[in-house]
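Asker: Sharing a sequence plus its predicted fold:
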Amino acid sequence: MIKLIVTDLDGTLLTDNHEVPDRFWKIASRLFDKGIKLGIATGRPHFSITEKFQAIVDQLYAISDNGSLIIHEQTELLSKSLPKHEIEALVIAARSVDNAWPILCGRDQWYLENSDEVLMNAVLAYHSNFKIVDDLTKIDEEVLKMTVYDYAGSEQNSYPQFKHFENRLKVVVGGAKWLDITRTDVNKGEAVQILQSLNGISPDETLVFGDFMNDYEMMKTATYSYAMKNANPKLIEAANFVTEKDNNEAGILDVIELLCFNEC
């Protein structure tokens, strides 16, 4: 019996056009009626979750910035920001990578120091809540995550330049063109375990979905761990199951209907 569902957004629940499938809203309502907890776990900021799921955001567990922030019913359950002394080194390292741009992810907005058209188009595909500044190393606001938009491909181009940070920070490929850096004690799996503990829910009662390596730890928290058909091969290896359909075919919704409305 499934009691908790946690899903990634981009490449998982959302289509490649970053749209929520129409069927989702009715399914979410049915889940809430059955008392099943629903979480969104994404590398996106909290304000992006709020914008996408405004009608039901207070019913969701909103896990943003790869697990750096968890909010439920307007109550903050967890917040873990990057150490300030690490940010300057991260920004300087990112500036040296060709075809890549650093972004500091604050609680209320993103900070960029470049208005390159490629970067603008990439960010605007997700939201418009950002500010262009002269120097990212001078930002005083709490920073939950640094992300690097890598036009040349994050796994091959920028990730090797940040490997030396892995002894003290969490560096993960969050998408084909995104690299995410957070604290070492931050990941989506830790966030799922917090929800399980809060609600007395076991891994056998948990269903999770993801598509990229920032979902890796989450795959370890649930008996019903699903990688998307379109997922990174390494994530498919980590998951217990794979969806029959991809994110553009609303693959996770078929699984939810099968497991939660036929058997729950």
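Answerer: Received the coordinates, thanks.

Asker: can we go C-alpha only for contacts and neighbour counts from here?
Answerer: Noted.

Asker: neighbours around the residue nearest to Arg183 when sequence neighbours are not counted, how many?
Answerer: Spatial nearest neighbour of Arg183, chain neighbours left out: Leu169 (5.0 Å); criterion: CA to CA, 6 or more residues apart in numbering. Other residues within reach of Leu169, judged by other CA atoms under 10 Å, total 19.

Asker: Please apply the same query to Asn157.
Answerer: If you count neighbours by other CA under 10 Å, Asn157 ends up with 18.

Asker: quick one: it from Val173, how far?
Answerer: Distance from Asn157 to Val173, counting by CA to CA, to the nearest Å: 11 Å.

Asker: same question, Pro160
Answerer: For Pro160 relative to Val173 (CA to CA), the value is 11 Å.

Asker: go on, Leu14?
Answerer: In terms of CA to CA, Leu14 sits 18 Å off from Val173.

Asker: Compare the two and say which is more crowded by neighbours.
Answerer: Val173 (22 against 19).

Asker: adding another structure so you can compare the two:
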Amino acid sequence: MAITPAPQTPPIDPRTWPAPEDADVRLVVTDMDGTLLDADGRLPEGIWRVLDALEERGIAFVPTSGRQSVTLSRMFAPTGREMTVIAENGAVIMRGGDQLFAAPLDPESVAQAIRAVRERRDRGEDIGIVAACARTALVERSDPRFLEAARPCYNEVAVVGDLLEALGAPGAPSPVKLALFDFTDVSGPAEEVLGRFRGTHQVVFSTRNWADLTARGVGKDRAVAVLQSRLGIGAAQTAAFGDYLNDVGMLGASGLSFAMANAHPDALAAARYVAPPNTRGGVLTVLRAILGLRD
């Protein structure tokens, strides 16, 4: 398989790069939507055989996404394995039912953002917000249209009458992320609602419709660094795959980084290599080459 250098980066002399099957990979981290998943949001055909081969060779496979940890774990439940997942755009790392890492938001910023969304909805804007916690998610917008949009990312979601009251109740979980949703384009509302926190927090765009607020320094790259430390490996032994703005840091921090051919230009610029698009099973194509597997 030919691996094409990203067009925004200087060409890499193929003589300085070993054949993919010679790469010393110990950790594979891959984004989901637009990367591992196909155009219909499904896991690609052949994924289970590749996961078996990775496990046989002692290579950790970790899906990473803006999705909820429960959602990610359920997607890989057919493997029967206890999966490690990086969820909520790096704000949570879970292995089975064990929480390995979480970075909660401060309550005052959460309250300000929720009030700002309420004000815009009162003016007629078709937006909603999800308070994502380590194991569940809370929403106060209860119409079926919004819930249908949220549930693919948040399998465990509870509708509450008042988000601020629910989050302030004794024993309530702490949000690790606020996810803002717009049915058309979230960029404008996100700048107004979440942009005010840029000086103290992290704001990233997961898709055209979703924008996330997390604590400062939180991201997929930091979560990958936590796993690298736990596994005793470095960036050079990490293969990362992504396609969008929330993947840029992770791609830049991984020695073997692949942006999908149909990725956002910033992701292509951050990656060292370009994989075939997700619509053609690009992640599995590259992993088969690294593992020396036949299609």
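Answerer: On my side now, so go ahead. Since this is a predicted model, take the numbers as computed values, not measurements.

Asker: Could you quantify their similarity as a TM-score?
Answerer: The pair, once superposed, lands on a TM-score of 0.92 when counted by TM-score structural alignment, normalised by the length of structure 1; 261 aligned residues with a CA RMSD of 1.8 Å.

Asker: So Ser48 of structure 1 sits against Tyr126, correct?
Answerer: Yes: here Ser48 of structure 1 reaches Tyr126: they are 7.5 Å apart, a contact under CA atoms under 8 Å.

Asker: between these two, who's got more neighbours?
Answerer: Ser48 (19 against 15).

Asker: In structure 2, what sits opposite that one in the alignment?
Answerer: Aligned against structure 2 by TM-score structural alignment, Ser48 of structure 1 finds its counterpart in Thr71.

Asker: and its match, what element?
Answerer: Assigned by DSSP states H and E, Thr71 of structure 2 belongs to helix 69-75.

Asker: Following that helix in sequence, what is the next regular element?
Answerer: Helix 69-75 of structure 2 is succeeded, C-terminally, by strand 84-87 (DSSP H and E).

Asker: Which residue numbers in structure 1 does that next one align to?
Answerer: Per TM-score structural alignment, the counterpart of strand 84-87 of structure 2 in structure 1 is residues 61-64.

Asker: contact partners of the matching stretch?
Answerer: Residues outside stretch 61-64 of structure 1 that contact it (CA atoms under 8 Å, 6 or more residues apart in numbering): 37-46, 49, 69-73, 188, 191.

Asker: repeat that for 7 Å
Answerer: The contact list for stretch 61-64 of structure 1 (CA atoms under 7 Å, 6 or more residues apart in numbering) reads 38-46, 49, 69-72.

Asker: swap in stretch 213-232 of structure 2?
Answerer: 86, 89-91, 103-105, 176-179, 194, 200-204, 234, 247, 249-250, 253.

Asker: can you check stretch 53-60 of structure 1 too?
Answerer: Contacts for stretch 53-60 of structure 1 (CA under 7 Å, 6+ apart): 38-39, 50, 72-74.

Asker: Give me the buried subset of those residues.
Answerer: By neighbour count, with 16 or more other CA atoms under 10 Å, the contacts of stretch 53-60 of structure 1 hold 38-39, 72 as buried.

Asker: For the residues you listed, could you give me CSV that also reports distance to Lys138 of structure 1 and secondary structure?
Answerer: Converted to CSV, those look like this (distance: CA to CA, whole Å; DSSP: H, G, I helix; E, B strand; the rest coil):
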residue, distance to Lys138 of structure 1, secondary structure
Leu38, 37, strand
Gly39, 34, strand
His72, 31, strand
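
Asker: Where is the longest helix in structure 2?
Answerer: helix 107-122 (DSSP state H).

Asker: tell me what that one is packed against?
Answerer: helix 187-193 (3 or more CA pairs under 7 Å, 6 or more residues apart in numbering; DSSP states H and E).

Asker: By how much does the helix it packs on deviate from structure 1 on average?
Answerer: Mean deviation of helix 187-193 of structure 2 from its aligned counterpart in structure 1 after superposition (mean CA distance after the TM-score superposition for structure 1): 3.5 Å.

Asker: Can you tell me what sits against that helix?
Answerer: Counting by CA under 7 Å, 6+ apart, 113, 116-117, 180, 211 sit against helix 187-193 of structure 2.

Asker: One more pass at 6 Å, please.
Answerer: The contact list for helix 187-193 of structure 2 (CA atoms under 6 Å, 6 or more residues apart in numbering) reads Ala116.

Asker: repeat for stretch 259-266 of structure 2
Answerer: Under the contact criterion CA under 6 Å, 6+ apart, stretch 259-266 of structure 2 has outside partners 241-244, 268, 271, 274-277.

Asker: Tell me the counterpart of Leu256 of structure 2 in structure 1.
Answerer: In structure 1, Leu256 of structure 2 lands on Tyr224 (TM-score structural alignment).

Asker: just the helices in the stretch 151-295 of structure 2 please.
Answerer: Applying DSSP state H, counting those that start in this stretch to the stretch 151-295 of structure 2 gives helices spanning 163-168, 187-193, 220-231, 248-252, 265-270, 282-291.

Asker: Which residues are in contact with the nearest residue to Asp24 of structure 2 once chain neighbours are set aside?
Answerer: Nearest-residue entry for Asp24 of structure 2: Gln237, 5.7 Å, with adjacent residues in sequence omitted and distances by CA to CA, 6+ apart. With contact set as CA under 6 Å, 6+ apart, Gln237 of structure 2 has these partners: 24-26.

Asker: Map Gln237 of structure 2 onto structure 1.
Answerer: With TM-score structural alignment as the criterion, Gln237 of structure 2 matches Glu205.

Asker: Check Val203 of structure 2 too.
Answerer: Looks like Val203 of structure 2 aligns to Val171 there (TM-score structural alignment).

Asker: Setting aside sequence neighbours, what's the nearest residue to that match?
Answerer: Ile181 (4.6 Å).

Asker: measure the residue sitting nearest the centre point of structure 2 to Pro276 of structure 2 for me?
Answerer: Centroid-nearest residue in structure 2: Ser65, 1.9 Å away (criterion: CA atoms, centre = their mean). Computed as CA to CA, the Ser65 of structure 2 to Pro276 of structure 2 distance reads 20 Å.

Asker: Could you do Phe146 of structure 2 as well?
Answerer: Going from Phe146 of structure 2 to Pro276 of structure 2 by CA to CA gives 33 Å.

Asker: what about the two, which has more around it?
Answerer: Pro276 (22 against 18).

Asker: what sits against Ile59 of structure 2?
Answerer: Ile59 of structure 2 neighbours (CA under 6 Å, 6+ apart): 26-27.

Asker: That one matches what in structure 1?
Answerer: Structural alignment (TM-score structural alignment) places Ile59 of structure 2 against Ile36 in structure 1.

Asker: repeat for Asn246 of structure 2
Answerer: So, by TM-score structural alignment, Asn246 of structure 2 is matched to Asn214.
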